[in-house]
Every structure is written in structure tokens, then in C-alpha cells.
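Novice: Next come a sequence and a model predicted from it.
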Amino acid sequence: MNHTTEPKTRKQTILHFTRHAVEMLLAMVAGMIVLEPVWSFLWPGLAGNVTASALVMATNMSLGMALWMRIRRHRWASIAEMSAAMYVPYLLFMPFYWTGLVSGSTMMTAGHVLMVPAMLAAMVRRRAEYGA
């Protein structure tokens, strides 16, 4: 039988979705690793500015992920949603950091931890795209 005409089983769909999520995480890490030295060179005092560091980190991850998503031929709307998933967790915690209710390290940790469910939520929202 031709595999392109066979419907995917639930297990195949879940495996494809999971593989794609792992690829996205790896692309995020690659974006951080590749772009961090550029930012450190261009903005030597960046590490001392927690708000800017968080936004730069979200940008680095978004750029890595966006590149991978374009390679995988995702639509711009999906890329925008996935990029938003990188920023929203930080943006939610920044007011708490600015008012002193949480530390900078707590904000950074919360942003990183909440990115994964935000990313998975964006993927579930378009599960046909990510599970296909």
C-alpha cells in the first residue's frame, strides 16, 4: 500500500507531534546558543538588565524556531503563534519582577518553564498541522 494514502494511526500522529515538539525545542536551544554571543558582543551590559535579557532570550529562541518552522514550510501565522509562546510567559511575569514581588531569576525560570506548555498549547491548537 502507498503510505501517502493511508490514514495515520493515533500512535503515528502522537509520535509525529512529539518529534516535532522536540525539534522545536532543539531549534530554540540552537537559537540561544548561536545568537547569545552576538548579543553579548553588541550589548556588553545586557546580563545586568533582567528585562532586556528575558526579551533577548525570547527573541533568540523565536528566531531559531522560526527558521526551523520555515524550513518545515509552516505558515507565518503558525510561526507568529509559536513566537508569541516564547514571549508571553516572560511578559506575564515582568510586572511581578518590576514591582519586586519576584526576583529576576524567578522571572527567568518561570518564563522558561511556562514556554513549554505555551508552545504545546499553540501546537495543540493547530494539531492537524503539527501531527500530520
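Specialist: Noted; the coordinates are in hand. Numbers count the residues shown, from 1 in each chain.
Novice: hey, let's count contacts and neighbours off CA atoms from now on
Specialist: OK.
Novice: Kindly list the longest helix within the chain.
Specialist: Criterion DSSP state H: the longest helix present in the chain is helix 10-42.
Novice: Counting by contacts, list what it packs against.
Specialist: Packing contacts for helix 10-42, counted by 3 or more Cα pairs under 8 Å, 6 or more residues apart in numbering; DSSP states H and E, involve helix 50-71, helix 127-131.
Novice: Second structure for comparison follows:
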Amino acid sequence: MRVLHTPRSPQKAPARDGPISRTAKSTSRFGFHFLEMCAVMCLGGGVLIAVFFGVAALLGFTDLTQEAPALSALICSVILAGAMVAWMRFRRMEWRPTLEMAGSSVAAGVLLIAGYWIGIVSQQALVPSVCGLACVAMVAVMLFRLPLYSSGHAGHHGGTT
């Protein structure tokens, strides 16, 4: 006897490949990228900032954050941006997203300095707030390029443009 049609049950994708799982995977990758870059920027940049202020103290500027708070905040934001650029280029990210991410820490520093000048940010809070606001600004940049930051690191390797 010849069977013309074999009834089959519909093929289902495994649960781990469903839309909820893909969303969870993308969200966890985004979160990992964020934590990784915050750690690099705030921990790595923090070490470089400590070295900078230590060298400044050796040169006679014992309390630069009190003597020149706006300049100190700007220097901190540039150091954080430098740490971010170094890490992202080490991870072989392209230049455009690297500069956007670095720009977020500089923009955070400029915003805090403006807040200090108009009296919203206190002198004591100015420098310590740079890293925190830079991380918040970094999320905005990451959301702008959500597909990039919610993918694995293999998707970051591009040319040197």
C-alpha cells in the first residue's frame, strides 16, 4: 500500500530559540556590554585619574579639585574617554561607535561643569559625579546603536574606519 501523505505534527523551534529567549539573550548581551564598559571606564579611568592627581600633587597642585574644579572635571571626563577608546579599540570596535562612546563621557563632564557654573552641582560633587553621569550618558549612546550592543562581540569586528 502506498501512502501519499504522511501526517506530521508541525515542527516547533526549540524553546531556547524562541522570541522570548532571543530577547533575553539580546538584553543580557546589552547588559554585559554596559557593565563591561562601565568597569573599564570607571575602574580603569579611575586608576588613571588617581595617577593624574598624584602627579599633579607632586608638581605642587596638592588639591587640584578645589583649586580648579571645572578643569579637574574636564580632565577626568577626557581621561575616562581615553580609557574607553583604548578598550574599545582593543576589542576591535570601529572608530565611529568608539568615538560616540568616548564623546558621551566628555559630554557628561561638560554638562556637569555647566551645572556647576549655574549653581546646580556643588564643587564637592562635581568631580565624583563625572563617572556616574558618564555611565548614564553611555546608555543613551548604546540605545542609539542597540543592534550593535545587543549582539555578541564577534559582530563588532569591522574594518578600521
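Specialist: Everything's here; your move. Owing to the predicted nature of the structure, the values given are computational and were not obtained by experimental measurement.
Novice: ok, back up a step: among the helices and strands packed on helix 10-42 of the first structure, which comes closest to Thr106 of the first structure?
Specialist: helix 50-71 (10.7 Å; Cα to Cα).
Novice: In the second structure, what stretch matches that closest one?
Specialist: Under TM-score structural alignment, helix 50-71 of the first structure corresponds to residues 69-90 of the second structure.
Novice: residues of stretch 125-137 of the second structure that come out buried?
Specialist: Leu126, Val127, Val130, Cys131, Leu133, Ala134, Cys135, Ala137 (16 or more other Cα atoms under 10 Å).
Novice: Adding distance to Phe52 of the second structure and secondary structure, write the residues you listed out as JSON lines.
Specialist: JSON lines is the format used below for those (distance: Cα to Cα, whole Å; DSSP: H, G, I helix; E, B strand; the rest coil):
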{"residue": "Leu126", "distance to Phe52 of the second structure": "17", "secondary structure": "helix"}
{"residue": "Val127", "distance to Phe52 of the second structure": "13", "secondary structure": "helix"}
{"residue": "Val130", "distance to Phe52 of the second structure": "15", "secondary structure": "helix"}
{"residue": "Cys131", "distance to Phe52 of the second structure": "15", "secondary structure": "helix"}
{"residue": "Leu133", "distance to Phe52 of the second structure": "20", "secondary structure": "helix"}
{"residue": "Ala134", "distance to Phe52 of the second structure": "19", "secondary structure": "helix"}
{"residue": "Cys135", "distance to Phe52 of the second structure": "21", "secondary structure": "helix"}
{"residue": "Ala137", "distance to Phe52 of the second structure": "23", "secondary structure": "helix"}
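Novice: OK, contacts around Cys76 of the second structure?
Specialist: Applying Cα atoms under 8 Å, 6 or more residues apart in numbering to Cys76 of the second structure gives the contacts Ile49, Gly109, Val127, Val130.
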